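Peer 1: Only the shape, not the letters, is given here:
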């Protein structure tokens, strides 16, 4: 499962590097952002390049995913702390 996320981030990074050159943006910056933040960086890039609808959809879905992940870790820590 972790390898799927890594592959997805690499694909997003390659896409952002190629597309950044077309729009006159820094490919190095967008490549780094794409590798670290994945779909969130892709959504923001799409918004910045006037593909707002799909950009906002991707940004909102990825933000909800990040919030859910943080909540799951928070709940896990809470439950593990109460067991000790």
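Peer 2: Ah, there it is. Remember, it's a predicted structure, so these values are computed and weren't measured experimentally. Numbers count the residues shown, from 1 in each chain.
Peer 1: going forward, measure contacts and count neighbours with C-alpha atoms only.
Peer 2: Fine.
Peer 1: since we're on residue 46, how many residues are nearby?
Peer 2: By other C-alpha atoms under 10 Å, the residues close to residue 46 number 20.
Peer 1: tell me the contacts of it?
Peer 2: Going by C-alpha atoms under 8 Å, 6 or more residues apart in numbering, residue 46 touches 52, 54-55.
Peer 1: this is the other structure I want to compare:
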């Protein structure tokens, strides 16, 4: 997935620090998380924290590798999407 692609990008003959997946001619990958809020409401606090940690990694590290997270829900609001993820 994303980590493997990041590692493979660094081995690419045209790799340059600071460039992203598009520079290497790679296609973007979209990860779609449907019914996000409903899923979160089913989780325990511990599992919710673990999930949010993983999603944060995808958002922060995925951009350069071309992995983008699309979150879908019935009613998005600031209570669910806080801070930098609101954009």
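Peer 2: Received it, and whenever you're ready, just let me know what you need. Worth saying up front: this structure is predicted, and the values here are computed from it rather than measured.
Peer 1: And the TM-score between these chains?
Peer 2: A TM-score of 0.32 describes the superposed chains when it is computed by TM-score structural alignment, normalised by the length of the first structure; 43 aligned residues with a C-alpha RMSD of 3.1 Å.
Peer 1: Neighbour count added to the contacts of residue 46 of the first structure, as JSON lines?
Peer 2: Shown next, in JSON lines, are those (neighbours: other C-alpha atoms under 10 Å):
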{"residue": "52", "neighbour count": "15"}
{"residue": "54", "neighbour count": "15"}
{"residue": "55", "neighbour count": "21"}
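Peer 1: Which member of those is positioned nearest residue 19 of the first structure?
Peer 2: Lowest distance from residue 19 of the first structure to those (C-alpha to C-alpha) belongs to residue 55, with 14.0 Å.
Peer 1: That closest one contacts residue 45, correct?
Peer 2: Yes - with contact defined as C-alpha atoms under 8 Å, residue 55 of the first structure reaches residue 45; the gap is 7.3 Å.
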